[in-house]
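Student: Below are the sequence and a predicted model; questions follow.
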Amino acid sequence: MSTKKNNIAAGIDIGSNSIRLIIAEVENNKIKNIIYQEKATTRLAANINKTGILQEEPFNKSINVLAGFRKALNKYNVEKIKTVATSAVREAANGKEFINAAKNSGIEISIISGKEEGMLEYLGVCSGFDAGRQPLILDVGGGSSEIIYMQDNNELHTESHKIGVVKMADMFDFQKSSTEILEKCSAYIKEFFKDVTIPNNIQNFIATAGTATTLAAIDMEMTEYDYNKVNGYKITKEKVIEILNKVYSTPYNKRLEIKGMDKGREDLIIPGILIILEILKKTNLNIITVSDFGLREGAVVRAANS
């Protein structure tokens, strides 16, 4: 089903690290015009590995963010809305409490499976640019990472892995400039993905979510983030390694001085880069295409089609 012109809808992505809203005009599964967008970093999945629940501070902060999003939706008179929650709410013992609290703030949430998350991410990436032939899409999230590609039978393959940058930051202290920590995390990630195989016909490696977009912003030395420049940006493996070395060797309290660094990602970008590099090694490719569009954009396209 394709959407009609001037079909205004909204998508909200409640992730393990950040919560993101987009209000846009959608036509034929493509985002034609972004009317409004907003992002807040809440680290909703903080300490979930240890406690199994959403902690009080990020829980309440996230609900307050959603209440603010509700005001924006009302301002723009948006009726078609899809709000999705991923691994943090999916895995937390008090996820249902979060859903109810959000509902009281005027936001109806759907907890989506890892497979559906991957499908929406594919839809979102393709809503922003042509993904090319035989693309692989990697979404490194806060609590999970999705690998998505089209199989030979034209069926979409999606796999969700319970590893993400917030979970890694709970296990390793990336605020320290430590080669030992970097090596231990790298070894952990390699072991985690040891049984993952990637088809040998992948022709385009696309990375989406905050690690990838921050890499692009740092490579372009952005002082003000511009999604138009980031979406479709290409960066080499060698440059990614160079940025990794630059970030982890910079004292934590100085990392925000790196042009393009996203506030709140000064430590999270390190495990994110390591995950990207590990999956990239499983292909014969050396260039990463960055997508600013992902799950949130897939949600708005799905909402427009509802």
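Tutor: That came through, no problem. Residues are numbered from 1 along each chain as shown.
Student: For the rest of this, base every contact and every neighbour count on C-alpha atoms.
Tutor: OK.
Student: how close does Val65 get to Gly118?
Tutor: 24 Å (C-alpha to C-alpha, to the nearest Å).
Student: And those two? Which one has more around it.
Tutor: When neighbours are counted by other C-alpha atoms under 10 Å, Val65 and Gly118 differ, and Gly118 comes out ahead with 28 against 20.
Student: Report the distance from the strand or helix carrying the more buried one to the chain centre.
Tutor: Using DSSP states H and E, Gly118 sits in helix 114-126. Taking C-alpha atoms, centre = their mean, to the nearest Å, one finds the center of helix 114-126 at 11 Å from the center of the full chain.
Student: And stretch 87-97, by the same measure?
Tutor: Centroid displacement of stretch 87-97 relative to its chain, using C-alpha atoms, centre = their mean, is 18 Å.
Student: tell me the contacts of the residue most central in space within the chain?
Tutor: Nearest to the geometric centre of the chain sits Ala209, at 3.0 Å (C-alpha atoms, centre = their mean). Residues in contact with Ala209 (C-alpha atoms under 8 Å, 6 or more residues apart in numbering) are Asp139, Val140, Gly141, Ser291, Asp292, Phe293, Gly294.
Student: Included below, for side-by-side comparison, is a second structure:
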Amino acid sequence: MRLAVIDLGTNTFHLLIGEGVDKILYKSTVPVLLGQGRINQHIIIPEAMERGIRTLAAFKAVIDSYNVDAIKAVATSAVRSAENGQEFVSKAAEIGINIEVISGETEAGYIFSGVMATGLIRQTTLVMDIGGGSTEFIICNSQGALWKKSYNIGAARLMQAYFHSDPLSEAAHQSIIAHLDHTLPDLKAACAQYQPSLLVGSAGAFESFAALLNDGNEVSDVAAASLDIDRYKALSQHLINTTHSERANMKGLISLRVDMIVIAAIITDYILEQMNIKQLSYSAYDLKWGVLADYLSLQHK
């Protein structure tokens, strides 16, 4: 069974073609920025829609060359919350890509399946996936998911709402923390109940954190890696305090994340501190890997 997975994220579109999580034939990531400009007004702007459809057409050409048995395309926060999201879905259908717009809870479930496939989950763990439009949290152990929820606190959303100075002002920093305080009381209650001892960050910003902590070199060919929490905290403070141009010159930080990494650092710092978590890891596997794993497991039943 050969499956093509398309993950239509708020910032990036991903294509993964595989016959299993351990047999990947092709993968690609394109910075589409579907949430550019007006994500908080629930609109996909015309330029972003055009980039998205153009990227899907390119993906379709690759998929056709691999003779896949099925295509599973899932759209997340940007399309889910956009008033013109259905227009985007209809345009994609015209080029042969049928998109399923998934709920935040379904998204969290796929992220859990992806991270679970790394073998990382041996203790009670909080998994976090910081997207552009939303951030998902899953409390889990080796037996399965215990609690999960998606929140509209993605990096692109918070950046458009609060990031209006260079570097980020202390007032804006505190406003973001106040917003997290207001948004996440039920996550705090769930963490108090289950007491996760490890935070696993799924791909995205955590890929950049891992690279920056590895002297700017990609952490490639690994499904997961442990991150030194003290070194992470020092890095986070540095990222929050630097200017755009200083971050742009950091080896290991791709252009898409030069500003969004600041928001991701603030969210990660908040979670580590508020949930009193002392261990930190990175999972290379995320939503798209979870879609692949779940779909193939269903076919084998």
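Tutor: That came in fine, so what should we check first? Small disclaimer: the values here were computed from a predicted structure and weren't measured.
Student: Quick check: TM-score for this pair?
Tutor: The TM-score (TM-score structural alignment, normalised by the length of the second structure) is 0.90; 294 aligned residues with a C-alpha RMSD of 2.2 Å.
Student: returning to that earlier point: which elements pack onto the helix holding Gly118 of the first structure?
Tutor: On a contact count with 3 or more C-alpha pairs under 8 Å, 6 or more residues apart in numbering; DSSP states H and E, helix 114-126 of the first structure meets strand 145-150, strand 156-161, helix 295-304.
Student: Reformat those as a markdown table; add mean neighbour count and distance to Asn204 of the first structure.
Tutor: Listed next are those as a markdown table, based on neighbours: other C-alpha atoms under 10 Å; distance: least, C-alpha to C-alpha, whole Å:
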| stretch | mean neighbour count | distance to Asn204 of the first structure |
| --- | --- | --- |
| strand 145-150 | 22 | 10 |
| strand 156-161 | 17 | 15 |
| helix 295-304 | 29 | 19 |
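Student: Quick one: closest of the ones you listed to Leu123 of the first structure.
Tutor: helix 295-304 (4.9 Å; C-alpha to C-alpha).
Student: Which residues does the closest one contact?
Tutor: 3, 7-13, 20-24, 26, 29-31, 80-84, 117-118, 120-125, 127.
Student: just the helices in the first structure please.
Tutor: 48-51, 56-75, 87-91, 95-104, 114-126, 165-171, 179-192, 210-219, 227-230, 237-249, 269-280, 295-304 (DSSP state H).
Student: Please identify the most buried of the ones you listed.
Tutor: Burial of those is given as mean neighbour count (mean count of other C-alpha atoms under 10 Å); helix 295-304 ranks first at a mean of 29.
Student: That one to helix 114-126, inter-axis angle?
Tutor: 90 degrees (axes from the mean of the first three to the mean of the last three C-alpha atoms, to 10 degrees).
Student: just how off-centre is helix 295-304 of the first structure within its chain?
Tutor: With C-alpha atoms, centre = their mean, you get 14 Å for helix 295-304 of the first structure.
Student: contacting residues for the closest residue to Asn217 of the second structure other than its chain neighbours?
Tutor: Nearest residue to Asn217 of the second structure in three dimensions, chain neighbours excluded: Ala211, at 5.1 Å (C-alpha to C-alpha, 6 or more residues apart in numbering). Contacts here follow C-alpha under 8 Å, 6+ apart; on that basis Ala211 of the second structure touches Asn217, Glu218, Val219, Gly252, Leu253.
Student: Can you give me the distance of the residue nearest to the third one when sequence neighbours are not counted to Gly204 of the second structure?
Tutor: Right, Val219 of the second structure. Excluding the flanking residues, the one nearest Val219 of the second structure by C-alpha to C-alpha, 6+ apart is Ala211, at 5.8 Å. With distances taken as C-alpha to C-alpha, Ala211 of the second structure is found 11 Å from Gly204 of the second structure.
Student: Touching both of these two, which residues are there?
Tutor: Shared contacts of Ala211 of the second structure and Gly204 (C-alpha under 8 Å, 6+ apart): none.
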